[in-house]
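Asks: Pasted the sequence and its predicted model underneath.
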Amino acid sequence: MPHVILEDETLRDGLQPEPTIISTTEKAELFYGLLEAGLKRVQLGSFVHPKYVPQMADADQLVKMLSSEQNAVLLTGLILNRRGLERAQACGLKHLSMSVSASNEHSLRNVKKTASDALNEMTTLIKEAHVAQITVRAGLQCAFGCVYQGKIEEKTILTSLLGLAKAGATELNLADTTGMANPKAVFELVTKVRQELPDHRISLHLHDTRGLGLANMYEGYMAGVRIFDVALGGLGGCPFVKGAAGNIPTEDAVNLFEQMGINTGINLDILCNMVQRLKSLLGRDLPGRMCHVLKTLNGCRK
């Protein structure tokens, strides 16, 4: 049976813009719920300054608390600079996500560096991580366009990805950071990247800003992607992008692939129970659809 891998980013991208601070204990509870549901890849947090992303202030504590689970599940953390790499190493993480923007304007707003400077710094960090026997997934933000800069030239995308690959990244992640992607663009860019870098795994990080998230995910799959980022309930969004919407809901992605006869190994009912828990923690509803479907008991899964 065909299969896909879903990397759940609830604890990082999902929670990072939330004003309600979730305790470390509650985050650990969510993590173990993800494991129970069958997730095999989980991003625990980002090693960034708590002044800018308060929700990530306990990233080191959470990773140390859960690091013993690395034999059962692939645990990752996001870093953006050398200090982040040092913190992640001190916590004992074996896998890291690093990310730079293809958009100069977005890069300046996000990390206060030009895209070129950020790329040069990141390639150096990837090499250092490789020496430390840490595997790296390198992400390219705004790969499908930027609300501040518009369409990014394909040549810029491919040149950036080639640099990240040469530095030692084992997986390349195309991120629709500001929600500009459409199904046609996803299929075309993924196809081109796979042609240019056939020996590298390609993953997708999509947002549902314009309601095209699942359609983009489908086209990514049809173009050959087998690894997708998701978050419970559709949480998330870049805190430095005005109007950014959340990630593809984990439960909606599982339903999409199940309906297509594609195995995820993930229990949808457990996910929906976790979404209800998240709603309680955050004190609000979430945009994911499948929990509403199951709650109405309308038989749509039959």
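Replies: Nice, I can see it. Numbering: from 1, shown residues only.

Asks: only C-alpha atoms for contact and neighbour calcs from this point on.
Replies: Fine.

Asks: contacts for stretch 110-120?
Replies: Stretch 110-120 has contacts (CA atoms under 8 Å, 6 or more residues apart in numbering) with Val100, Ser101, Ala102, Ser103, Asn104, Glu105, Ser107, Leu108, Ser160, Leu164, Phe240.

Asks: Can you say which of these are buried?
Replies: Buried members of the contacts of stretch 110-120, counted by 16 or more other CA atoms under 10 Å: Val100, Ser101, Ala102, Ser103, Asn104, Glu105, Ser107, Ser160, Leu164.

Asks: Which elements pack onto whatever helix or strand the first one lives in?
Replies: With elements delineated by DSSP states H and E, Val100 resides in strand 95-101, which encompasses its position. When contacts are defined as 3 or more CA pairs under 8 Å, 6 or more residues apart in numbering; DSSP states H and E, strand 95-101 packs onto strand 74-79, helix 115-131, strand 135-141.

Asks: put this beside the first:
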Amino acid sequence: MYTEEQSSIEIVEVSPRDGLQNERLAIPTAEKLALIARAIDAGAKRIEVTSFVNPKAVPQMADADEVCAGLPERDDVTYIGLVMNMRGAERAIASGRIDQLGAVAVASDGLGVANQGQSSDETIDVCRDIIAKAQDAGLSAQATIAASFGCPFDGEVSEDRVVHMAREIAKAGPAEIALADTIGVANPAHVARLVTRVREAIQPLPVRVHFHNTRGTGLANVWAAVAAGARTVDASIGGLGGCPFAPGAAGNVATEDVLYMLERAGIETGLSLEKTIAANHWLAEVMNKEMPAMVGKAGGFPHPKTERTAA
């Protein structure tokens, strides 16, 4: 049973960054901007547009400044830039187009070193510094705890460790804290426990979730997280996504799949399923491959052509 507060869920569209970053096909800046425009047209109000990282490490994000320069002027849309260090934060702020910085802490030393060259404890310190930097610049910042449900190098991650990290990061005053299943190993029971514990530990700050559908549990995990009180869900048009530094981290949960599940269950998202499916088909042509999203293939229900007007 959902409370009135849970009758709507916010979606953060991450396809322009997390969706594209691990793709081998180099996507022109104009196409990235077209993807962002389609997400906005579908109703997205928060979009992770790029990441400010070393282009040698993530070549797909080498045009971060150009993407920011081409963003449409929208007072009703929050543009998020992912940053891993203070240099990235400075670049994002200097762009003049980013509304919110996305900082990342990592729950394991193995992925922390691979992803950011830092231990898990060091990523907490940097995360808090980035939040403070954003606030000093008059911007907001959100924080993500990567590998919250498991690490490709270290294996199992302690729930207590994630809760401790969330408490420490919350002291810096981010807009929210996200739990990320970076390599798609979470299960609904684990998700329900951890979201509940973190929500209780950091309240009144909201919990956001970020799931990969690597092992087919992504939608079930979204449902468990929403039931446990998560207020925001990351999703990627078409179900593209992956981390260059986390082996096996394939496929974010697809925006159209999440929309279909939530809307059919009576939970509003404010996004158009029809326009999101159209964006999927357009993106498939850009990427020259079929997108993994299931609803992109099957369509919504009832299909407009099969609806009948009552006599």
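Replies: Noted; the coordinates are in hand. These numbers come from a predicted model, not from an experiment.

Asks: ok so, going back, dump the helices and strands packed on strand 95-101 of the first structure to CSV, plus mean neighbour count and distance to Asp208 of the first structure.
Replies: Listed next are these as CSV, based on neighbours: other CA atoms under 10 Å; distance: least, CA to CA, whole Å:
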stretch, mean neighbour count, distance to Asp208 of the first structure
strand 74-79, 24, 21
helix 115-131, 19, 24
strand 135-141, 25, 15
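
Asks: related to what we said a few turns ago, of the contacts of stretch 110-120 of the first structure, which pair is most distant in space?
Replies: Leu164 and Phe240 (23.5 Å; CA to CA).

Asks: hey, where'd the helices end up in the second structure?
Replies: Assigned helices in the second structure, in chain order: 29-41, 64-69, 86-95, 109-116, 120-136, 159-170, 188-202, 218-227, 255-264, 273-287, 294-298 (criterion: DSSP state H).

Asks: now for Glu121 of the first structure: what does it line up with in the second structure?
Replies: Using TM-score structural alignment, the equivalent of Glu121 of the first structure in the second structure is Val126.

Asks: quick one: the nearest residue to its match once chain neighbours are set aside from Phe52 of the second structure, how far?
Replies: The shortest distance from Val126 of the second structure to any non-neighbouring residue, by CA to CA, 6 or more residues apart in numbering, is to Asn85 (6.5 Å). Asn85 of the second structure is 9 Å from Phe52 of the second structure, where distance means CA to CA, to the nearest Å.

Asks: Quick check: Leu44 of the first structure touching Gly14?
Replies: No - using CA atoms under 8 Å, Leu44 of the first structure is not in contact with Gly14; the gap is 10.3 Å.

Asks: ok so, going back, and of the helices of the second structure, who's closest to Val77 of the second structure?
Replies: So among the helices of the second structure, helix 29-41 is nearest, using CA to CA, at 7.8 Å.

Asks: Provide the aligned range in the first structure for that closest one.
Replies: Using TM-score structural alignment, helix 29-41 of the second structure pairs with 24-36 in the first structure.

Asks: And the matching stretch against the second structure, how far off on average?
Replies: Taken over the aligned residues, the distance from stretch 24-36 of the first structure to the second structure averages 1.0 Å (mean CA distance after the TM-score superposition for the first structure).

Asks: Could you list the residues in contact with that stretch?
Replies: Applying CA under 8 Å, 6+ apart, the set of residues contacting stretch 24-36 of the first structure is Leu11, Val42, Asp58, Gln61, Leu62, Leu66, Val73, Ile270, Leu271, Met274.

Asks: related to what we said a few turns ago, comparing Asn85 and Phe52 of the second structure, which shows the higher neighbour count?
Replies: Set Asn85 of the second structure next to Phe52 and count neighbours by other CA atoms under 10 Å: Phe52 wins out with 23 against 18.

Asks: For the more buried one, what is the corresponding residue in the first structure?
Replies: Match for Phe52 of the second structure (TM-score structural alignment): Phe47.

Asks: my guess is its match meets Ala59, correct?
Replies: Yes - counting by CA under 8 Å, Phe47 of the first structure does reach Ala59; the two are 6.4 Å apart.

Asks: Could you double-check that Pro50 of the first structure lies in contact with Ala57?
Replies: Yes - counting by CA under 8 Å, Ala57 is a contact partner of Pro50 of the first structure at 4.8 Å.

Asks: Settle it for me: which of the two has more neighbours?
Replies: Ala57 (19 against 13).
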